[in-house]
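J.: any chance you can model this:
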Amino acid sequence: MFKASIAWALLALLWALPAQSQTNPGNDTANGWIVESYAGYNILHNLIAQTSYALVPQGPVFTNITGNVPQIQVPITSAAIDTLDILGFAELLSSNVTSSFTTGSSNILLANTSPCFTMSNNATATYTFANGTSTANNTIVFSANDPSLTPIQKASWLIYLAYFYNEERAAQLTVLNIMSQYNCIKTRVNSGVKEKYAIAWTQADMTTPQVYEIRVDTYAKTLIADAAAKMIAPNSAQDSTYSNVGNFHLALKGADMLLDTSPLSEGELWPQWLSIMNMVPGASLFYESEGYYKNRKVYRADGLVSKTGYSNFPERYAARPDLALMDMIAIQYPTFQNTYNTTWLYNFALGSSPQSFPANYVCNNAYVMLTNQISCYLDEPFTPPATQAAPTNETETDDGGSNSSSGDQSSSLSSGSKAGIAIGVIAGVAALGGAAFWFYRRRPTAEPSHNFYKMDEI
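T.: Now for the predicted structure:
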């Protein structure tokens, strides 16, 4: 708890340093959005959807804003939701944000898993948050689900959302903390793992005829690489979807584990999944010798569900890349953090069951939500235990960099930017140490009681 408190204190002090020494996790074109600040207002640009919004204070209308840019008075007080993933971001902001989400489309109201919202079919709203490229009046496009974004880039959309509520400074601090946790986890596991497991991310689309897919998008590739694993996927010159099940099975050759997100009907278990995938036990086909099949290492991402059975993963995965990465590591190395129980992933092949939301789930408290699940310290190197089974397959990975990590985007910085960041960090080291000591001395003598949830070990 002490180390977690210091981490937040250091981030707060970094926030107070001059702007030129700060690492801004939001205003980067690679994230898919940027903001321009003017006297009295901001213009927020969604680069993915190619839309812009002028965010002005409540009351006045600015006549000097040129172009076809709608003016939105902030903070927004009522909004409708037509994109599920925005709810996972809103939870990390204040109750002013979650309470402003008054209604949603029918599928959103049905699939919402979070207890932090009280949306109604009958409520009205001034604006609607949606994905895609909608140009309808009073529609705000939220593009965190774009497949070209890395896990860290998706997380930056918390700041984009916060601009509509004047909470961007708090959001930036939260994103910095998520980035810090993510990069600590990534560094620690990659520094200690020498022999990498091979993971494929699969999905069967329930169509006629049946179509099978192996994910190759930027998010999946980056997450698997950052978890110190190899990705089983076709190369950039090959198709990632298969109508021929034999070709699909052949493309999975070498996989130690599968992460599957095929839509299943209620009550469909491992035998039904094998049937959907056309993997018939005893057929003596080559997949029976593959690690994922013979060792029953098939995982699903719907391990946290609402009372009505809807998965929380589509709602919150983009907002919490640190949890997604921890899950991916935990299924490979349960000893990486002994206190961590997976949030979304569970071993479907061994008959593990999804968990329901706990009654004490935390809303609108980023500090609690970020510090009660992950404990990562770079001064505690991770080495897989000698008793752990080694990867079972020799694999060939794709040519798109699935063996290299791009989650922190540091390679895209210019040398001048890197120098500026380095100077700012060096200049603040002494002050950081003093602030940490001060924070420790002034902390409450009794630890506060934090609500958090834990799921069954895989």
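J.: drop to CA atoms for contacts and neighbour counts, all remaining ones
T.: Fine.
J.: what is the burial count for M279?
T.: Using other Cα atoms under 10 Å, M279 is surrounded by 19 other residues.
J.: distance of it from W273?
T.: 9 Å (Cα to Cα, to the nearest Å).
J.: what does T150 give?
T.: 29 Å.
J.: looking at these two, which one has more neighbours?
T.: The residue with more neighbours, out of T150 and W273, is T150; 26 against 18, by other Cα under 10 Å.
J.: what count of nearby residues applies to S306?
T.: 18.
J.: from S236, how far off is it?
T.: Counting by Cα to Cα, the gap from S306 to S236 is 37 Å.
J.: roughly how far apart are the nearest residue to I185 once chain neighbours are set aside and L325?
T.: Once flanking residues are discounted, I185 sits nearest to C376: 6.2 Å by Cα to Cα, 6 or more residues apart in numbering. The gap separating C376 from L325 is 12 Å, by Cα to Cα.
J.: any shared contact partners between the two?
T.: Each of I185 lies in contact with both C376 and L325 under the rule Cα atoms under 8 Å, 6 or more residues apart in numbering.
J.: which ones are touching the residue nearest to Q355 when sequence neighbours are not counted?
T.: Excluding its sequence neighbours, the residue lying closest to Q355 (Cα to Cα, 6+ apart) is L304, at 5.0 Å. Contact partners of L304, counting by Cα under 8 Å, 6+ apart, are 311-313, 343-344, 354-357.
J.: could you redo the last one with a cut-off of 10 Å?
T.: 113, 310-313, 342-346, 353-358, 455 (Cα atoms under 10 Å, 6 or more residues apart in numbering).
J.: distance of it from Y127?
T.: Counting by Cα to Cα, the gap from L304 to Y127 is 30 Å.
J.: likewise P115?
T.: Distance, P115 to Y127, using Cα to Cα: 22 Å.
J.: ok, the two, which is more surrounded?
T.: More crowded of P115 and Y127, by other Cα under 10 Å: Y127, with 18 against 15.
J.: surely that one touches P75?
T.: No: if you go by Cα atoms under 10 Å, Y127 and P75 don't touch, sitting 11.6 Å apart.
J.: what are the ranges of the helices in the stretch 51-200 of the chain?
T.: Using DSSP state H, counting those that start in this stretch, the helices of the stretch 51-200 of the chain run over 86-90, 95-98, 106-111, 151-155, 157-162, 168-192.
J.: any idea which of these is most buried?
T.: helix 151-155 (a mean of 27; mean count of other Cα atoms under 10 Å).
J.: for that helix, what is the distance to the chain centroid?
T.: Computed by Cα atoms, centre = their mean, to the nearest Å, the chain-centroid distance of helix 151-155 equals 6 Å.
J.: can you get me the start-to-end distance on stretch 255-263?
T.: End to end - Cα to Cα - stretch 255-263 spans 21 Å.
J.: to compare with the earlier structure, here is another sequence to fold:
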Amino acid sequence: MLFASSALFALAVLAEGAAAAIARNCTTNYNAGANVDYFVAQKAAAASIPSGSNVAITYPAAGNYKIVEDKISNSSYVLYQCGTTMPTTNLPANLAGVFEIPVQAIITTSTTELTFLELLDARSTIMYTTDKGLITSPCILKAALPALADRSGTLTTDETAAWTAATAATNLTIVGAFDTVTPSATNRDVKFPATGDQSATLARADWLYFLAAFYNQEPLAKSLVDQITTSYNCISTAAKSSAATLGSPDAYWASGFGGVMYPGANYVKTYLASAGGTASQVGAMDTGAAFNASYNISVASDVTSLDTVLKNSELFFTDAVSSLDAWFGWTGLKTTDISTYNVTRAGQIWSADKQSSALGTGSGWFNGAVVNLHVVLADIASVVQPGLFGSSYTRTYFRNIAQGEKMVTVAASQCADVNAASTLPAITCPSAITSKSVAGVVDWTGAGEPAYQYPGGAGRTVGASLALAVMGALVASMLAI
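T.: Take a look at the predicted model:
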């Protein structure tokens, strides 16, 4: 619990450092009638935002303000350059707030926006954030920012006082996609729904532009988006070309809560296709109902359908299960079923929780994966097309729970310099696999070594020695649980 007095003290200390790190460059001698364009470079960079994006930035002729739109929440924010006059006319109908920029001190209520802000060199403007146990950014942890109570719950008197003090002393609050917007001063919350953007995989990177606008960092956002896009497309080209040689495995992706298994969101299908894979379908030989079905293990007909999906899947991806034991409980399967299903027999069950917080339950998947699209694709492609990156590649977000791969904890000690700007992780673009004899590859078309035939998806095989070895490892793993 954070009391109001401690909140104000912490803010006073932190704000001094933030002001030094983020240059204001406020306008002097402002003449409202001159219509000077204060955002020339920013406007040029934002012109790269696709028309179909859920983010839009417009720069009115007055020149001293811009309008940032979040199309998911149907909210617009007017941002005016410090040293100029706040606009009061011709404002958008869906106006959600007016802010002087660049902002100097903010509150964040969730973890997704943290990686975006770090990439935009705005870490120093974060004055308060969420529960440290949910954070997997070493430098955010090292900054030791005071945490405010979860805004999606009921606040105590002291917690409400802390929020009141914090909001009075900061410029705005970035509100996570699943957080509420109270208590707060009127029109000072900025919704950040990046995790809910289902339009397309690469479109999620456009939320860099959204936050960048509050710091006049649109040129940096463009540079980051260009790097992500170039890396993503290069990896995808190599993976799809490899699939032309080796075939495409069927992969099922699911999230689950309360005993119900939900299919992965639309963007994950794009990930699978970009990695040279195919989203699993229901029915023999991948025919029948769509990938979108949900399964409740308490419903007999759902168990039957799920049984078919798993028999038709070579790979299983999830962001919701932390162990093989939990996976069996979640799907309703038994350890005696190991030899029945492709994904268990071949040991291909992947969880996106490899990065975990040293202080709690936080996962790097919910912290950094939303913006590091190229890294996520590289992880998935390394599973879908083994051998593409070689044995030296280390996955960032995914671990194989069927084969007992452990989590990797993230701690403040891993931050070398809390004041240093973050950079995008670099992924070396692989060359396409053009031969089935390359070390580490899996021939999804069925050719090659003596084979152990999968029961579903005819023609897809895996070496018999590999299948038997994996089955042995699975049984040993289950006995150890």
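J.: re the thing from before, looking for the alignment partner of the residue nearest to Q355 of the first structure in the second structure.
T.: In the second structure, the residue paired with L304 of the first structure according to TM-score structural alignment is Q355.
J.: relative to W253 of the second structure, how far out is its match?
T.: 19 Å.
J.: now P25 of the first structure. Nearest residue, chain neighbours left out?
T.: Looking at P25 of the first structure with Cα to Cα, 6+ apart, the closest residue is S156, at 6.2 Å.
J.: tally of neighbours for the one you found?
T.: S156 of the first structure, neighbours per other Cα under 10 Å, totals 29.
J.: which one in the second structure is aligned with it?
T.: Aligning on TM-score structural alignment places S156 of the first structure opposite D206 in the second structure.
J.: now Y361 of the first structure: how far from C116 of the first structure?
T.: 9 Å.
J.: and these two? which has more neighbours close in?
T.: It is C116, of Y361 of the first structure and C116, that has more neighbours when counted by other Cα under 10 Å, with 18 against 13.
J.: just to check, the more buried one is in contact with L87?
T.: Yes: using Cα under 10 Å, C116 of the first structure makes contact with L87 at a distance of 8.8 Å.
J.: the stretch 51-200 of the second structure: strands as residue ranges?
T.: Listed in chain order, the strands of the stretch 51-200 of the second structure (DSSP state E, counting those that start in this stretch) span 55-58, 65-70, 75-81, 95-101, 106-108, 126-128, 172-176, 189-192.
J.: out of those strands, the one nearest A162 of the second structure is which?
T.: strand 126-128 (10.6 Å; Cα to Cα).
J.: pull up the aligned stretch in the first structure for the closest one.
T.: Residue span in the first structure matched to strand 126-128 of the second structure, by TM-score structural alignment: 101-103.
J.: ok, and what's touching the matching stretch?
T.: Contacts for stretch 101-103 of the first structure (Cα under 10 Å, 6+ apart): 76-82, 87, 90, 109, 117-129.
J.: biggest helix in the first structure by residues?
T.: helix 415-441 (DSSP state H).
J.: for it, name the packing helices and strands.
T.: Applying 3 or more Cα pairs under 10 Å, 6 or more residues apart in numbering; DSSP states H and E, one finds that helix 415-441 of the first structure contacts helix 2-16.
J.: taking their axis directions, the helix it packs on and helix 415-441 sit at what angle?
T.: Inter-element angle recorded for helix 2-16 of the first structure and helix 415-441: 130 degrees (by axes from the mean of the first three to the mean of the last three Cα atoms, to 10 degrees).
J.: what helix or strand does N364 of the first structure sit in?
T.: In the assignment (DSSP states H and E), N364 of the first structure maps to no helix and no strand.
J.: so what's it up against?
T.: 90-98, 116.
J.: can we see that at 7 Å?
T.: Residues near N364 of the first structure by Cα atoms under 7 Å, 6 or more residues apart in numbering: 91-95.
J.: which members of these are the farthest-apart pair?
T.: Once Cα to Cα is applied, the contacts of N364 of the first structure give L92 and S95 as the farthest pair, at 9.2 Å.
J.: hmm, back to that, take the strands of the stretch 51-200 of the second structure and lay them out in a markdown table including distance to A369 of the second structure.
T.: Shown next, in a markdown table, are these (distance: least, Cα to Cα, whole Å):
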| stretch | distance to A369 of the second structure |
| --- | --- |
| strand 55-58 | 19 |
| strand 65-70 | 20 |
| strand 75-81 | 25 |
| strand 95-101 | 28 |
| strand 106-108 | 18 |
| strand 126-128 | 20 |
| strand 172-176 | 15 |
| strand 189-192 | 15 |
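J.: winner for burial among these?
T.: Scoring these by mean count of other Cα under 10 Å, the most buried comes out as strand 126-128, with a mean of 26.
J.: how much does that strand stray from the first structure?
T.: Following the fit onto the first structure, the mean deviation recorded for strand 126-128 of the second structure is 1.3 Å by mean Cα distance after the TM-score superposition for the first structure.
J.: starting at the chain centroid, how far to that strand?
T.: Centroid displacement of strand 126-128 of the second structure relative to its chain, using Cα atoms, centre = their mean, is 21 Å.
J.: same thing with stretch 160-167 of the first structure?
T.: Mean-position distance between stretch 160-167 of the first structure and its chain equals 19 Å (Cα atoms, centre = their mean).
J.: contacts for it?
T.: 74-76, 97, 168, 171.
J.: switch the cut-off to 6 Å
T.: 74-76, 168 (Cα atoms under 6 Å, 6 or more residues apart in numbering).
J.: and for stretch 253-263 of the first structure?
T.: Against stretch 253-263 of the first structure from outside (Cα under 6 Å, 6+ apart): 198-204, 291-292, 297-300, 393, 395.
J.: buried subset of those?
T.: Buried subset of those (neighbour count, 16 or more other Cα atoms under 10 Å): 198-204, 291-292, 297-300, 393, 395.
J.: which residues touch the corresponding residue of the second structure for P57 of the first structure?
T.: Aligned against the second structure by TM-score structural alignment, P57 of the first structure finds its counterpart in Q81. Applying Cα under 6 Å, 6+ apart to Q81 of the second structure gives the contacts 64, 100-101.
J.: which of those are retained in the first structure?
T.: Shared with the first structure under both residues aligned by TM-score structural alignment, their matches' Cα atoms under 6 Å, the contacts from those are 100-101.
J.: looking at the contacts of Q81 of the second structure, which one is closest to T157 of the second structure?
T.: Once Cα to Cα is applied, the member of the contacts of Q81 of the second structure that ends up nearest T157 of the second structure is E100, at 30.4 Å.
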